[in-house]
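In: here is the input, now give the coordinates:
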Amino acid sequence: MTQSDNSIAETLEPAPLDRAGWLSLLRQMGEDSGGFDALGDHHWAVFNEDGPILVISFDRLEDIAALEPGTMPQIFGQATKNGWSHLSLISEGKTWYRDPPVIAHIDRLVDEAFFDNFDRVVFYGAGMGAYAAAAFSVAAPGATVLAVQPRATLDPSVAGWDTRNMAARRLDFTHRYGYAPDMIDGAAQVFTIHDPYCRADAMHVALFRKSFVTHFKARFLGDHVAQSLGEMGVLPKLVKAACDGTLTQETYTTLWRERRNFGNYLRWILRACMDADRPKREAMVCRSVTNRMRAPAFRKHLEKLEKTDEAVG
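Out: Next up, the predicted model:
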């Protein structure tokens, strides 16, 4: 490629968008395919009308803006690829979707019988979005909820032990759509995903006690469950199974095996063994990894362990 060709290619690369640019793009997407609504100053609803399955995702403008130019969150492309209708409720800042215009928008969709137009409705979100997915699921009885690291509430009178989002305690979690474990009463199925070693997440998940709730455990993923499952290629498969109505504990167990090939997970479990001073367990991890893949760092660590005075069997 000549210098001239390089210059042309550079001019064709998508330029980074500022806040106004992203909002303009989202508005265009919605108006071209279904609808766009500004919900106050810090929330937007983008709707793509397609097939009889509706997936509702709770996204953050900051996360969208952090993506490579020309790309959108995985759920947008997945919905288009699979022919799902998609409603994205987008927030800016740590609002926890508690702003009155958001609640009013959900109420309006209920009044218009919007959710009745679809054969299956799936609410999906992670963290703050998982709270919203569970809390607003009451608007669509019979829906499925897939919530990654859900919070039950941040009302300090109920969850005072969770000190990770102190500023959010100023928000009202007692008003309508407030306490997520109560709002799932009308759901057909609820699936949560969390790392049981993350104490605060485990305590929130324990508050979702209905018989139709299934808890999936993602050990050692810490506070990066959605990101890590996405990097493994597991998260889109879970979303698809939820939309297909085939998600079960067995489905998750099979998909969770992908962790055995995920470098970050393998490094995390090795670090956990090292922190616990368990050299034999360290060696077992290293042998398992080096027997299945090329992993020079694990092989080097295993050789170091085998040279120690402790018997490593």
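In: only C-alpha atoms from now on, for both contacts and neighbour counts.
Out: OK.
In: helices and strands around the helix or strand hosting Cys286, which ones?
Out: Assessed by DSSP states H and E, Cys286 sits inside helix 279-292. Helices and strands touching helix 279-292, by 3 or more CA pairs under 8 Å, 6 or more residues apart in numbering; DSSP states H and E, are helix 263-275, helix 296-306.
In: pull out the buried residues from that helix.
Out: Neighbour counts using 16 or more other CA atoms under 10 Å place Pro279, Lys280, Arg281, Glu282, Ala283, Val285, Cys286, Val289, Thr290 of helix 279-292 among the buried residues.
In: I have a second one here; can you model it like the first so I can compare?
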Amino acid sequence: MDKQIIFEDDHIRVIFLKGSSDTLVVSFGDLISRAKGMSINAEKSLIKYQYNVIGIMPKQKTWFPKSSMLNMQQQIQPFLAQFKERVGYGGSMGGYAAIKYSNLLNMQKIVAFVPQYTIDPEVVQDRRYAEFFDVSIHQHMEIQPDEVDSSREYIIVYDPYFAEDKEHFLKIKPLLPQMHVIHLPFTGHEALSVLASSELLNDFVEKPFDITYFYQRVRQVKKQSKFYYRHVLDALLPRHHQALLKILEDNDLQLDERYFDAVMKQKLVQQLFRMKQGTEQNLVKLGALPHFVQQNGAQRPKVSTAQHEFLVFNLVSLKLESYSADVIAAQSQYLLPLNGRSNALVDLELNGDHYLLTMNDRGIHKLIALGEPLPLDQSPLIFKQYAEFCSVSYKQLTLSCDTNGLSHFIENNVDEQTKLFLI
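Out: Modelled structure (predicted):
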């Protein structure tokens, strides 16, 4: 499609994308989708529906300074004048600009995802963007009453449980009494990523606002989003353990093994095991494929932590963790108890064979078959027995087991959480 740069200064690059529709979409970039060549925010989706587009792309993290926008408006007026229907669209910094410059660009509809009111640290408590505030270009940068109008249609999408974005919403709300609001709980600041959909973007641009219809469409899109469950589980897991099981039961998931980061994946797998629901099917749904599987049945746990759970090696996360004896028995194919031989290298029995448990300075464990040479970066763990307790050490560090069943190595070898006991 035909593109041309129609304005540019130190802060913004403005690109006109010619389409065949009667509507002009003014698409504002954000911190991530800044000016890069001739790219436009949400370009693929906008091209799909043949929209005419003015893409206002930030070149710096400067929140569309008003001086730049005023100069731009004068220069692009011939392009704006061709269209009676103008829709503003953007998220975060782009959502802020879509609202703030709605009068300036005479936009009839504005769709703003998680917008800011200002980044001035004297005005808002949110400090995520305070480092980008520049008093020389951001005087009175908050959205002003004379920059918006109740005759325009404003649609704001945000997570009401995310405090930083809620602060901005509550400051914007008195300025826009006629606005429509779509709540997207447990998505944090990623609402735009969760709802990335060509069809939904087209709905926002073209369809009259109907709250029932849009909530139905939002539910459909978010359940297909690779971002959604990550945010939901992260928010719910600490308080609502059954939420994970409910999501797995109700959805035909098969996530990529890189979908969750290592920390999140470990917590999810651990919670499944504690609920005794660590089935192969559930692990596959989470993209948490086991590295090894124990085929020879349950082994008797021998090493107790200070929390009266038993120390095991998790064959899915490849981490040392602790569980109750009944959980270990129920998930024995994935949880290997430590042998706990006094003053010896830590070893594990897996399917009749014995392996040394080793680790490197990045905390990565490996199982090394007895008799096999160690990799140069790996060192064995040592099980030490003292008069009143035991411990596991790696070089000068000692294993510490917390109340959540997770473990890490620390320098203090007399901490209560480092004490282990042979049963």
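In: TM between them?
Out: Scored by TM-score structural alignment, normalised by the length of the first structure, the superposition of the two chains gives a TM-score of 0.71; 264 aligned residues with a CA RMSD of 3.3 Å.
In: in CSV, list the helices and strands packed on helix 279-292 of the first structure along with distance to Ile8 of the first structure and mean neighbour count.
Out: Output for these, formatted as CSV (distance: least, CA to CA, whole Å; neighbours: other CA atoms under 10 Å):
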stretch, distance to Ile8 of the first structure, mean neighbour count
helix 263-275, 38, 16
helix 296-306, 41, 15
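In: need those helices in a markdown table with distance to Ala38 of the first structure, can you?
Out: Formatted as a markdown table, these follow (distance: least, CA to CA, whole Å):
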| stretch | distance to Ala38 of the first structure |
| --- | --- |
| helix 263-275 | 38 |
| helix 296-306 | 50 |
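In: tell me where the stretch 301-423 of the second structure has helices.
Out: Along the stretch 301-423 of the second structure, counting by DSSP state H, counting those that start in this stretch, helices occupy 325-330.
In: Trp96 of the first structure -> the second structure?
Out: Correspondence of Trp96 of the first structure to the second structure, assessed by TM-score structural alignment: Trp63.
In: burial measure for that match, as a count.
Out: 27 (other CA atoms under 10 Å).
In: what's around the equivalent of Asn52 of the second structure over in the first structure, how many residues?
Out: Counting by TM-score structural alignment, Asn52 of the second structure lines up with Ser85 in the first structure. By the criterion of other CA under 10 Å, Ser85 of the first structure has 22 neighbours.
In: so Ser85 of the first structure sits against Val46, correct?
Out: No: contact criterion CA atoms under 8 Å: Ser85 of the first structure and Val46 do not qualify, at 10.8 Å.
In: would you mind pulling the contact partners of stretch 152-170 of the second structure?
Out: Applying CA atoms under 8 Å, 6 or more residues apart in numbering, the external contacts of stretch 152-170 of the second structure come out as 99, 107-118, 124, 126, 176, 178-189, 191.
In: nearest residue to the aligned partner of Leu245 of the second structure in the first structure other than its sequence neighbours?
Out: Aligned by TM-score structural alignment, Leu245 of the second structure pairs with Cys286 of the first structure. In space, and not counting its chain neighbours, Cys286 of the first structure is closest to Phe298: 5.3 Å by CA to CA, 6 or more residues apart in numbering.
In: tell me how far Glu321 of the second structure lies from Leu80 of the second structure.
Out: Glu321 of the second structure is 61 Å from Leu80 of the second structure, where distance means CA to CA, to the nearest Å.
In: who has more neighbours out of the two?
Out: Higher neighbour count among Glu321 of the second structure and Leu80: Glu321, with 25 against 18, using other CA under 10 Å.
In: could you find the counterpart of the more buried one in the first structure?
Out: Looks like Glu321 of the second structure stays unaligned there (TM-score structural alignment).
In: repeat that for Tyr215 of the second structure.
Out: Per TM-score structural alignment, Tyr215 of the second structure is aligned with Thr253.
In: for the residue positioned nearest the centre of the second structure, what are its contacts?
Out: Centrality entry for the second structure: nearest residue to the mean C-alpha point is His231, 5.6 Å, by CA atoms, centre = their mean. Contact partners of His231 of the second structure, counting by CA under 8 Å, 6+ apart, are Phe186, Thr187, Gly188.
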